[in-house]
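**Student:** coordinates for the following, if possible.
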Amino acid sequence: MLYTLENEVCRVAVDTRGAELHSFIRKDLNELEYIWPAEAAYWNRHAPVLFPLVGRLPQDAYQHQGRTYTLGQHGFARDREFRLLHQGPAALTFELRADEDSRRIYPFEFALRLSYRLAGATLTIGWEVENPGAAELLFSIGAHPAFRCPLLPEESFEDYELVFDHPVTLQRHLLEEGLLTGHMAPVLEQQNVLPLSYELFAQDALVFKHFDFTHLTLRSRLSGRSVRVRFDGFPYLGLWTKGAGAPFVCIEPWHGIASATTGSRELADKEGILSLQPGQHFTTTHSITVE
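**Tutor:** Below is the predicted model of the structure:
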């Protein structure tokens, strides 16, 4: 079921399935839609939340307390029905809790709450993970919003660029079948603009670790239209599109990352895994501004 937030500038729609952002429209720009419409020919999602995993596990399996569990890429929250907790004129909050189905593949008690707050042209997305159980909770969480690129029919994918908040030197961490290989490749050397091309994504997503920038803007060099994603305090970031011709790009701030091709299969040893003791909470926010 879709729920809507609206003000004089923008209109946002969020689905209870996955608590997923479906639409982010600038009303004052001829109803310009910024979120990818999930066309199945390329990718049938809009902006899924990744929980309790970010990325892939080797053989889609992990070990915990002597047992082996199967869990697919990016976890299961994106395919589950959330409960609406709060609906106000400018904010929505949704919740997902552990149940019999989740415990079969993920033996932890949890409460996951997603909030959406709209102010002007900025949507702030909040995450809260609570451990209501009697044992340690292990998890990762990440965002995967897909933005239309190009935004306007007279533009192309290559008319766009990614603009960092200051000049950066970046190396990407390479993937093989969704797993980190341990190898890196240079992307930028003290520059703040990365021109988009499909060739950039020929070796899968661009994955960055422990960077020092806090926001990234997808901007058209022709129209000047842009989307800015702010992610203070996030240790990992992914950039992705579905291959040549796909008319979208994802800017993905993560608290977690794909597993390595080698190493321990214990969930507790997985890079980027967060831990909550009974009664503890994890909270963070990121934001999207459409311009």
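
**Student:** for the rest of this, base every contact and every neighbour count on C-alpha atoms.
**Tutor:** Will do.

**Student:** identify the residues contacting Phe231.
**Tutor:** When contacts are counted by CA atoms under 8 Å, 6 or more residues apart in numbering, Phe231 touches Thr214, His215, Pro253, Thr285, His286, Ser287.

**Student:** cool, His210 as well?
**Tutor:** With contact taken as CA under 8 Å, 6+ apart, His210 is in contact with Phe234, Pro235, Tyr236.

**Student:** helices - which of those residues land there?
**Tutor:** With helices defined by DSSP state H, no entry of the contacts of His210 lies inside them.

**Student:** possible to save those residues as TSV with distance to Glu130 and neighbour count?
**Tutor:** Formatted as TSV, the contacts of His210 follow (distance: CA to CA, whole Å; neighbours: other CA atoms under 10 Å):
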residue	distance to Glu130	neighbour count
Phe234	19	21
Pro235	20	17
Tyr236	21	19
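
**Student:** just those residues now: which is nearest Glu95?
**Tutor:** Within the set of the contacts of His210, Phe234 lies nearest Glu95; the separation is 22.0 Å, counting by CA to CA.

**Student:** compare with the first, here's sequence two:
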Amino acid sequence: MFSIAIQQQQYKTYILSDETAGSHLEVVPERGGIITRWQVKGEEIFYLDTERFTNPELSVRGGNPILFPICGNLPDNTYTLNGKPYTLKQHGFARDLPWEVTDQLTTDKAALTLVLNSNEQTKAVYPFDFQVVFTYELQGNTLLIKQHYHNLSSTPLPFSAGFHPYFLAGDKNQLEFAIPSQEYQDQKTKEVHSFNGNFDFSRDEIDFAFGQITSQSASVTDHSRKLKLTLDSDDIFSLLVFWTLKGKEFYCLEPWSAPRNSLNTGEKLTVLEPGASYTASVKLTADFF
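**Tutor:** The predicted structure is shown next:
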């Protein structure tokens, strides 16, 4: 049995449920369209810093923030278009703006559709007309995120897109990684290193970009929780970023369509012609064993 309930917490929160599977999803449209919570069999899959979440001045650290129209940051938060500089902060604006719920479905799955349209605020920093439509689908132990990017401008629309999921992990030394790449770039030093499947969690921060991925599927097994998480993404997501901080009970495995600064360099940037659209999906599966 599938259902969608609405709770007025600090923000209006949509709660998608698959009662048979014991899975639940919480979505807060006005706080960047974010999924704040995902439970499977009563277990929390996502981490959420609730103190930061309650402060609208701070970026959300937790759940599954949306990255659009850039992933990562730009040098001095600046890019140039047709000779004119624009300021765009890290990961873009989609995670900060309110999204509008346009559809709900509770037959065969629990699904919620949200829309972000360009407006004067977005065009001041990103001078394009666009519409982004996401549908979150909860069914059993899977979370599917369908995306539709539509260029409503009379000029080509350049963008990159991705997600920044925060996965809950109490003991990171109990994690086993299956990341389909043999090398990564340290995003701090820009050095490229070979990857043997392990991370040094004694470091204060790990910020690694895996750009040469050989598969669109990655997984992390948490032996302390007996949980295997699998991330499957469409071909547009050309790299995976792993990020974590020492002493924090989370790790992030982020599908990005293009690397940092692609709006300036053009590297792996997606460009939609006027009137064109692009669809993509990301699927997360949580298996307990």
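
**Student:** most neighbours among the contacts of Phe231 of structure 1, which one is it?
**Tutor:** Tallying neighbours with other CA atoms under 10 Å puts Pro253 at the head of the contacts of Phe231 of structure 1, with 26 neighbours.

**Student:** please identify the residue in structure 2 that aligns with that residue.
**Tutor:** Alignment note (TM-score structural alignment): Pro253 of structure 1 maps to Pro255 of structure 2.

**Student:** doesn't its match belong to a strand?
**Tutor:** Yes. Applying DSSP: H, G, I helix; E, B strand; the rest coil, one finds Pro255 of structure 2 inside a strand.

**Student:** quick one, what contacts the nearest residue to it once chain neighbours are set aside?
**Tutor:** Of all residues not flanking Pro255 of structure 2 in the chain, Leu240 sits nearest, at 4.8 Å (CA to CA, 6 or more residues apart in numbering). If you count contacts by CA under 8 Å, 6+ apart, Leu240 of structure 2 has them with Ala209, Phe210, Gly211, Ile213, Leu253, Glu254, Pro255, Trp256.

**Student:** Leu240 of structure 2 -> structure 1?
**Tutor:** That one, Leu240 of structure 2, aligns with Leu237 by TM-score structural alignment.

**Student:** what remains of the contacts of Leu240 of structure 2 once you look at structure 1?
**Tutor:** For the contacts of Leu240 of structure 2, the contacts that persist in structure 1 are Ala209, Phe210, Gly211, Leu253, Glu254, Pro255, Trp256, with contact defined as both residues aligned by TM-score structural alignment, their matches' CA atoms under 8 Å.

**Student:** quick one: furthest residue from the center of structure 1?
**Tutor:** No residue in structure 1 has its C-alpha farther from the mean C-alpha position than Gly66, which lies at 30.6 Å (CA atoms, centre = their mean).

**Student:** how about the strands in the stretch 101-250 of structure 1?
**Tutor:** Counting by DSSP state E, counting those that start in this stretch, the segments of the stretch 101-250 of structure 1 that form strands are 111-119, 122-130, 137-139, 141-143, 146-148, 160-176, 179-195, 206-209, 215-220, 226-230, 236-240, 248-255.

**Student:** whichever helix in structure 2 runs longest against structure 1, how far on average?
**Tutor:** Scanning structure 2 for the helix with the most residues, using DSSP H, yields helix 120-125. Superposing on structure 1 places helix 120-125 of structure 2 at an average distance of 0.6 Å from its equivalents, by mean CA distance after the TM-score superposition for structure 1.

**Student:** list the buried ones in that helix?
**Tutor:** Within helix 120-125 of structure 2, the residues that qualify as buried by neighbour count (16 or more other CA atoms under 10 Å) are Thr122, Val125.

**Student:** in structure 1, what residues pair with that helix?
**Tutor:** Mapped onto structure 1 with TM-score structural alignment as the criterion, helix 120-125 of structure 2 occupies residues 100-105.

**Student:** enumerate every residue touching the aligned partner of Thr87 of structure 2 in structure 1.
**Tutor:** With TM-score structural alignment as the criterion, the equivalent of Thr87 of structure 2 in structure 1 is Thr70. When contacts are counted by CA under 8 Å, 6+ apart, Thr70 of structure 1 touches Asp60, Ala61, Tyr62, Ile105.

**Student:** how about 10 Å then?
**Tutor:** Contacts for Thr70 of structure 1 (CA atoms under 10 Å, 6 or more residues apart in numbering) come out as Leu57, Gln59, Asp60, Ala61, Tyr62, Gln63, Arg104, Ile105, Tyr106.

**Student:** with that, I have no additional questions.
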